[in-house]
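Participant: 3D model of this:
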Amino acid sequence: MTPTSPGGTPTSGAPASPGGTPAFPGGTSVSRLAVYTGACADGLEGGTPHLHTASTEAYVVIAGRGALQTLDMSGFRETELSSGSTVWFTPGTIHRAVNRGGLEVVVVMQNAGLPEAGDAVMTFPPEIVGDPARYREAATLPSGGPDAVETAVRRRRELAVEGFLRLADAAREGDLQPLHSLYASAVALVRPSVARWREIWAATVVRETRETAAVLDALDRGDGDHLLRSSLLEAPPEPRWGMCGHLHAHDVAHPVVHAPDPAR
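Facilitator: Purely as a prediction, here's the structure:
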């Protein structure tokens, strides 16, 4: 089998779709998440509360138990999670994964590339999330050793939990104005990135949709030539520090493409 170059461009003999390397199904992305341990200020273990501004996220629980705390315009909710649980939440849903024992999740994200490009906004207190410079400083992890990174991860988690608890307390009292304010700040934070996001979206989700339409048109004509260009793709796991836990992410934008060896 002949793989692609590290950048994902097919080498000799590797077939590709007209738009380049085929996207992960549906233009989504996938990762495996081991939710953080270590208690926060409220005594719960788990991840960093945040929301996505453009992408829906799904959890498929593969081990352990815990809960998903969410906050949106309908109020605060806690959903129990155990092996086999499958939940998803749309843009604007603040979510916090709570670990009650070995919680591991397969995460499927809509719009591959957008979350990595800043689609997520953490629920820091309003004086931070409303100031782009202070937000970037609080959100950015250092480039030092693992101890320094872990300290920074825990610090930003505590800061986001502090803001989340304020929002949840206000919502329980029927006051959703803080949530409105957070949404306004989130939009202001991500707005400068939208032009770049549109390029990413066009290269993944839009391209995938157009290619499926072209395949359906071909099949309707009795044309199966696209089957001759079939291939196997692989994206090895890459360990990372995530917002909710230790990630094994998969770079679906630059997969290895396995194709038949033309010499055989």
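
Participant: hey, let's count contacts and neighbours off CA atoms from now on
Facilitator: Will do.

Participant: got the contact list for Gly113?
Facilitator: Ser29, Trp197, Ile200, Trp201, Ala253 (CA atoms under 8 Å, 6 or more residues apart in numbering).

Participant: A strand includes it, no?
Facilitator: No. Per DSSP: H, G, I helix; E, B strand; the rest coil, Gly113 lies outside any strand segment and is coil.

Participant: gap between it and Tyr183?
Facilitator: To Tyr183, Gly113 is 21 Å away according to CA to CA, to the nearest Å.

Participant: now swap in Met243 and tell me
Facilitator: 19 Å.

Participant: surely Asp72 meets Thr90?
Facilitator: No. The pair Asp72 and Thr90 does not pass the contact test of CA atoms under 8 Å, sitting 9.8 Å apart.

Participant: tell me which of those two has more neighbours.
Facilitator: Shown here are Asp72 and Thr90; by other CA atoms under 10 Å, Asp72 has more neighbours (20 against 16).

Participant: can you tell me, leaving aside adjacent residues, what's nearest to the more buried one?
Facilitator: Nearest non-adjacent residue to Asp72, counting by CA to CA, 6 or more residues apart in numbering: Thr93, 5.2 Å away.

Participant: which residues sit in contact with that neighbour?
Facilitator: Counting by CA under 8 Å, 6+ apart, Thr93 has contacts Leu51, His52, Thr70, Leu71, Asp72.

Participant: please repeat the previous calculation with a cut-off of 6 Å.
Facilitator: For Thr93, the contact set (CA atoms under 6 Å, 6 or more residues apart in numbering) comprises Leu51, Leu71, Asp72.

Participant: out of those, who's nearest Ala148?
Facilitator: Among the contacts of Thr93, Leu51 lies closest to Ala148 (CA to CA), at 25.1 Å.

Participant: give me the number of neighbouring residues for that closest one.
Facilitator: Residues lying near Leu51 (other CA under 10 Å) number 28.

Participant: here is the second sequence; please produce its structure so I can put it next to the first one:
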Amino acid sequence: MSGFPGGTAVSIVTVYDWPTVDGQAGGSPHFHTASTEGYVVTGGTGAVETLSSNGYERRDLARGTVLWFTPGTVHRLVNLSGDLQLVVVMQNAGIPEAGDAVFTFPDEVLNDPEAYNAAATAPGAPGLTHEQRGEATRARRDLAIEGYLALRERVEKEGPDAMKPVWDRAARIVADRTAVWRRLWADGPKAQADATGAHLDALAGADAAHLCDAHVASAGDAEGKWGMCGRLETWDLRP
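Facilitator: Next comes the predicted model:
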């Protein structure tokens, strides 16, 4: 077995304290199309707003809060104390980094593949300074907030059915990425699950051969990034 346990990825997120048009500070609303995401809050206070099959919900966040949400759940982190920090645990290490997330941009952007890709990838454009990447990240956040607030209003008026067009658009956006995702899944989470099955078969026969490969692995130093929801500290935990 190789890679982080369960084929997951972990990162430390210091949530943005940038204010938005509705007076709340925080990150870019988005959702994942193939991966479940978990939060372990380590400091500060805040909230997470979600849009899902349950409609619109808001949950408080404080140190010790643990929650997670399945693919398709729009989530928006709100930084109330100014120092909200959490550990994010992502299913399927490598797949979120390969374009699993879809931003809640306004409909006209979601319906235009070129406009969507330009807006989503703007902070990663070559040649930008650190400060310019921060500015591009904030502009991307503001565009996602614009679409999110309109979507939230529709969900509150019409119910969860208002989410269906957004999910359909997201599926079209990511459809051509799934071949890469399948390879990442096969080499990571699936390979780990298959290895566990083989270990159980061996142990049932009192065969301890796999234990002879016992070892410790380290991810090395973290990499700092401008993330969707905040400043990130990440590690490459794939096999």
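
Participant: how much space separates the residue nearest to Asp72 of the first structure from Gly64 of the first structure?
Facilitator: According to CA to CA, Thr93 of the first structure and Gly64 of the first structure sit 23 Å apart.

Participant: can you give me the strands in the second structure?
Facilitator: Counting by DSSP state E, one finds strands in the second structure at the ranges 9-15, 30-32, 37-43, 45-52, 55-62, 66-69, 74-79, 85-90, 101-103, 223-226, 230-234.

Participant: just to revisit the earlier point, what residue of the second structure matches up with the residue nearest to Asp72 of the first structure?
Facilitator: In the second structure, the residue matched to Thr93 of the first structure (TM-score structural alignment) is Thr73.

Participant: if we can go back for a sec, would you reformat the contacts of Gly113 of the first structure as CSV and include distance to Gly145 of the first structure?
Facilitator: Listed next are those as CSV, based on distance: CA to CA, whole Å:
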residue, distance to Gly145 of the first structure
Ser29, 27
Trp197, 30
Ile200, 31
Trp201, 33
Ala253, 27
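
Participant: out of those residues, which two sit at the greatest distance?
Facilitator: Across the contacts of Gly113 of the first structure, the longest distance by CA to CA is 14.9 Å; it joins Ser29 and Trp197.

Participant: contacting residues around Pro13 of the second structure?
Facilitator: No Pro there; residue 13 of the second structure is Val. Gln85, Leu86, Gly230, Arg231, Leu232.

Participant: His130 of the second structure: which of those is nearest?
Facilitator: Distances from His130 of the second structure to the contacts of Val13 of the second structure, taken by CA to CA, are shortest for Arg231, at 12.2 Å.

Participant: and that closest one, how many neighbours?
Facilitator: With other CA under 10 Å as criterion, Arg231 of the second structure counts 19.

Participant: equivalent analysis for the one 4 residues further on, please.
Facilitator: Around Trp235 of the second structure sit 17 other residues, with neighbours defined as other CA under 10 Å.

Participant: that one contacts Asp221, doesn't it?
Facilitator: No. Using CA atoms under 6 Å, Trp235 of the second structure is not in contact with Asp221, being 7.2 Å away.

Participant: coming back round to it: between the strands of the second structure, which one is closest to Lys157 of the second structure.
Facilitator: For Lys157 of the second structure, the closest of the strands of the second structure is strand 55-62, at 10.0 Å, according to CA to CA.

Participant: hey, which helix is longest across the first structure?
Facilitator: The residue-count maximum for a helix in the first structure (DSSP state H) belongs to helix 146-172.

Participant: in the second structure, what range does that helix match?
Facilitator: So helix 146-172 of the first structure sits over residues 130-156 in the second structure, by TM-score structural alignment.

Participant: quick one: that stretch to the first structure mean distance?
Facilitator: Here the mean offset of stretch 130-156 of the second structure against the first structure after fitting is 0.6 Å, by mean CA distance after the TM-score superposition for the first structure.

Participant: mind listing what's buried in that stretch?
Facilitator: Of the residues in stretch 130-156 of the second structure, 133-134, 136-149, 151-152, 154-155 count as buried by neighbour count, 16 or more other CA atoms under 10 Å.

Participant: quick check: closest non-adjacent residue to the counterpart of Gln110 of the first structure in the second structure.
Facilitator: Aligned counterpart of Gln110 of the first structure in the second structure: Gln91 (TM-score structural alignment). Nearest residue to Gln91 of the second structure, sequence neighbours excluded (CA to CA, 6+ apart): Thr8, at 4.7 Å.

Participant: quick one on the thing from earlier: and the contacts of Val13 of the second structure, which is closest to Tyr39 of the second structure?
Facilitator: Closest to Tyr39 of the second structure, out of all of the contacts of Val13 of the second structure and judged by CA to CA, is Leu86, at 6.4 Å.

Participant: nearest residue to that closest one other than its sequence neighbours?
Facilitator: Nearest to Leu86 of the second structure is Val41, by CA to CA, 6+ apart, at 4.2 Å.

Participant: which residues touch Ala214 of the first structure?
Facilitator: Here Ala214 of the first structure is in contact with no residue (CA under 6 Å, 6+ apart).

Participant: the aligned residue in the second structure for Ser230 of the first structure: neighbouring residues, count only.
Facilitator: Mapped onto the second structure by TM-score structural alignment, Ser230 of the first structure lines up with Ala214. Neighbourhood size, Ala214 of the second structure [other CA under 10 Å]: 7.

Participant: so what's Ala214 of the second structure up against?
Facilitator: Shown here is Ala214 of the second structure, which makes no contacts under the criterion CA under 6 Å, 6+ apart.
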